[in-house]
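Asks: Compute the structure for the input listed below.
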Amino acid sequence: MPRDTAPIALGERRFGQVNWLGLATLARREITRFLVVWTQTLMAPMVTAALFLMIFNIAIGPSRGEVMGVPFIVFLAPGIMMMTVIQNAFANTSSSIVITKVQGNIVDTLMPPLSGLEILLGYLAGAVARGVLVALGIGTGIMLVLGVVPEHPMIALIFVVLGALFLGALGIVAGVFAEKFDQMAAITNFIVTPLAFLSGTFYSVEALPPVLRIASHLNPVFYLIDGVRFGVIGTSDSSPLLGLAVCSVSSFAIGLLAWVMLRSGYRLKS
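Replies: As a prediction, the model looks like this:
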């Protein structure tokens, strides 16, 4: 009996409704992309975080006293860690998309039988992996150098993952929107950096005037920083449950926007 040699359509190579092979391949590509240059994508952020902690401790640590009942350097460490995580998660997705658009090979991502959701999840896998690895590296340094053992490690990990998801999705939106590198730099400098720096990373928002305190509570990144701080030192400016709700809703909203942009091919297929 002759064997049936009819080709199988690529779009049919699925288990259920998800192209798991394509999704895993895209996720592996995004993870491998930053691992092959680990000195730039992992080691450099850790060194930068260590420099931040050292400089702030030397400059104002001794005169600052305690914040939230702990030394200033201990208060600062979780914020620096989270700020580094979100910056790297954003950079991972945004740079990946912008580079492929500028080089003209974004078609390699769009042509395979991947849905908008599968592309979104593949990119986010790289952002979360990079964010978690950076957090683990900085967290290990905090424990070894400062002797700080996380009070609630699982809560800290949850907020790290949420932060990577939120900024990873925002990086997809920015990468799709930007047509060239200077537009991407403008988004980073005027949106991402202010969100990170004005979120209670270097100070307790309770020390701010009422108007600025309210403005800080409207910043989702504040809840990310505050949640990780609670997970590490056990105290925070706001309720961890409120922070979890705000961060989850914010991540879902930005992820939904990113999915709509990827699904429609906005600024990708033209």
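
Asks: For the rest of this, base every contact and every neighbour count on C-alpha atoms.
Replies: Noted.

Asks: how about the helices in the stretch 51-200 of the chain?
Replies: Assigned by DSSP state H, counting those that start in this stretch, the stretch 51-200 of the chain shows helices spanning 72-103, 107-110, 116-141, 153-177, 181-187, 193-197.

Asks: Quick one: closest of the ones you listed to G243.
Replies: Of all those, it is helix 153-177 that lies closest to G243, at 8.8 Å by C-alpha to C-alpha.

Asks: Before we compare anything, build this one as well:
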Amino acid sequence: MRQWNLLGAWSLFLREVRRFLKVKMQTIMTPALTAMLYLVIFRYAMGDRHVPGMNVDYFTFLVPGLAMMAMLQNAFANTSSSMIMGKVMGMHIYLLMAPLSAFEVVVAFLAGAVVRAVVVATVFLLVLMPFVDLSMPHPGIVLLYGICASIIMGGLGLIGGMWARDFDQVAMVTNFVILPLTFLSGVFYSVKQLPEFWQVINHANPFFYLTDGFRYGFLGVGDTDPYASVGVVLVTVVVTVIACWQLWRSGWHMKE
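Replies: Below is the predicted model of the structure:
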């Protein structure tokens, strides 16, 4: 029976973390600057308006959604960019030859994506928290939905990076799939503000439940019951990890 190569998996994880930490201006400072821009635009543009049906002002409602959107996008970017850079530079073959099982590789990549997503969200929230009242009555829900969302998006980024042949194909997935789904996940609005038809469409977006559950952990209010969605989220995490494991084990689009 093959023993776990914990040192190898840890080394790959450290490589992923150090890779995004080397470009701090892009991965850490940029989210902080973006947070300040959102503060200026939405805080003073919306004033003291409240979200219909919720006893919370619009900007306070917006902050957790923006943090989740940043987590989703950065988790996807971390794994997809790592994979496509390896392909373009011809380095991915060495990873395939490394004495690591498919599961160890997948866990290392997804753990790196989670770390980047959490770092970005933390910086984002630290910048904006002095300007909003985020009591966070359910920190466990915040942690659960944040980590699950990062794993799901890190897995999708890994699959997208395995499928893509160049940066253009990764950008196509990001611009035409990831960005629309994240922007239409209830980040900027309560689903109750939409016409009934668009409420149904919005509920079909899986990112909506991640955003709404994450927001509920911070505010104690949301458009859905986050406890009822936990099962679906956990199943999605398991399916994503298994899909990544099976595809990596088969060398899907990696041996061309």
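
Asks: quick one, which of the helices of the stretch 51-200 of the first structure is nearest to C247 of the first structure?
Replies: Using C-alpha to C-alpha, the nearest of those to C247 of the first structure is helix 153-177, at 6.6 Å.

Asks: Can you point out the buried residues in that closest one?
Replies: Across helix 153-177 of the first structure, burial judged by 16 or more other C-alpha atoms under 10 Å covers 155-177.

Asks: sorry, back to before: can you redo the helices of the stretch 51-200 of the first structure as a markdown table with distance to V18 of the first structure?
Replies: As requested, these are exported to a markdown table (distance: least, C-alpha to C-alpha, whole Å):
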| stretch | distance to V18 of the first structure |
| --- | --- |
| helix 72-103 | 22 |
| helix 107-110 | 16 |
| helix 116-141 | 8 |
| helix 153-177 | 20 |
| helix 181-187 | 31 |
| helix 193-197 | 35 |
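
Asks: Could you point out which of those sits nearest W20 of the first structure?
Replies: W20 of the first structure sits nearest to helix 116-141 of all the helices of the stretch 51-200 of the first structure, at 8.4 Å, using C-alpha to C-alpha.

Asks: Tell me who's in contact with the residue positioned nearest the centre of the second structure.
Replies: Nearest residue to the geometric centre of the second structure (C-alpha atoms, centre = their mean): L72, 2.0 Å. L72 of the second structure makes contact with A117, A149, S150, M153, T182, according to C-alpha atoms under 8 Å, 6 or more residues apart in numbering.

Asks: now with 10 Å?
Replies: By C-alpha atoms under 10 Å, 6 or more residues apart in numbering, the contact set of L72 of the second structure is 66, 113-114, 117, 121, 146, 149-154, 157, 178-179, 182, 207, 210-211.

Asks: can you check R29 of the first structure too?
Replies: The contact partners of R29 of the first structure, taken as C-alpha under 10 Å, 6+ apart, are L23, L35, G122, Y123, A125, G126.

Asks: Work out for me the element the aligned residue in the second structure for it sits within.
Replies: With TM-score structural alignment as the matching criterion, the partner of R29 of the first structure in the second structure is R15. Using DSSP states H and E, R15 of the second structure falls within helix 6-21.

Asks: And the following helix or strand past that helix against the first structure, how far off on average?
Replies: Following helix 6-21 of the second structure in sequence order, the next helix or strand is helix 24 (DSSP H and E). Taken over the aligned residues, the distance from helix 24 of the second structure to the first structure averages 1.5 Å (mean C-alpha distance after the TM-score superposition for the first structure).
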